[in-house]
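Peer 1: give me the fold of what follows.
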Amino acid sequence: MLMNSRQTPATLIYGPNGFRVARPGHFVVCAVTGEAIPLEELRYWSVDRQEAYASAAIATQRLSGDD
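Peer 2: The predicted model follows:
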């Protein structure tokens, strides 16, 4: 069965000012909640941890060590 990019997570390389697509897809998975984040809605990530977050609150929680 073939999967299209809407069913496949993307692999990204996170940088300080944006991200690069290493493997095409439609979404990434939040490192904390497991929620799918459409690429066009992705606003929060960690360069050091190379992971995405669904919201500012989740990013703050994760990066402050309260997870």
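
Peer 1: going forward, measure contacts between C-alpha atoms and count neighbours the same way
Peer 2: Noted.

Peer 1: which of the helices or strands spans the most centrally placed residue in the chain?
Peer 2: The centroid of the chain falls nearest to residue 52 when counting by Cα atoms, centre = their mean (3.0 Å). Secondary structure assignment for residue 52, by DSSP states H and E: strand 51-53.

Peer 1: helices and strands around that strand, which ones?
Peer 2: strand 27-29, strand 44-46 (3 or more Cα pairs under 8 Å, 6 or more residues apart in numbering; DSSP states H and E).

Peer 1: one more, for comparison:
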Amino acid sequence: MNISERLPTPAPEAVVDYGHGEFRVIKPGGFVRCAVTGAPIRLDDLRYWSVEWQEAYASPEAALLRLRRAGRG
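Peer 2: Sure, this is the predicted structure:
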């Protein structure tokens, strides 16, 4: 099972402020959703996000796909 296949913890979706090198939880929850795939990402597993677009990604591939769609990759 990979990170995008894990089920979120039985908690609501979190609201997160994505900063440079760290993120801050604004509204507590157990997970956020990948902006590209829609897959739930447990906060403990969150590694990829965009500060500019304030969105999370389930994998480096998802982040790269987002950049390409925006004409930056």
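
Peer 1: ok, back up a step: packed most tightly, which of the helices and strands packed on strand 51-53 of structure 1 would that be?
Peer 2: Counting by mean count of other Cα atoms under 10 Å, strand 27-29 has the highest mean neighbour count of these, with a mean of 21.

Peer 1: in structure 2, what residues pair with that strand?
Peer 2: With TM-score structural alignment applied, strand 27-29 of structure 1 matches the range 31-33 in structure 2.

Peer 1: got the end-to-end distance for stretch 37-45 of structure 1?
Peer 2: Terminal residues of stretch 37-45 of structure 1 are spaced 11 Å apart (Cα to Cα, to the nearest Å).

Peer 1: in it, what counts as buried?
Peer 2: 37-39, 42, 44-45 (16 or more other Cα atoms under 10 Å).

Peer 1: among those, which two are most distant?
Peer 2: 38 and 45 (13.3 Å; Cα to Cα).

Peer 1: cool, thanks, signing off.
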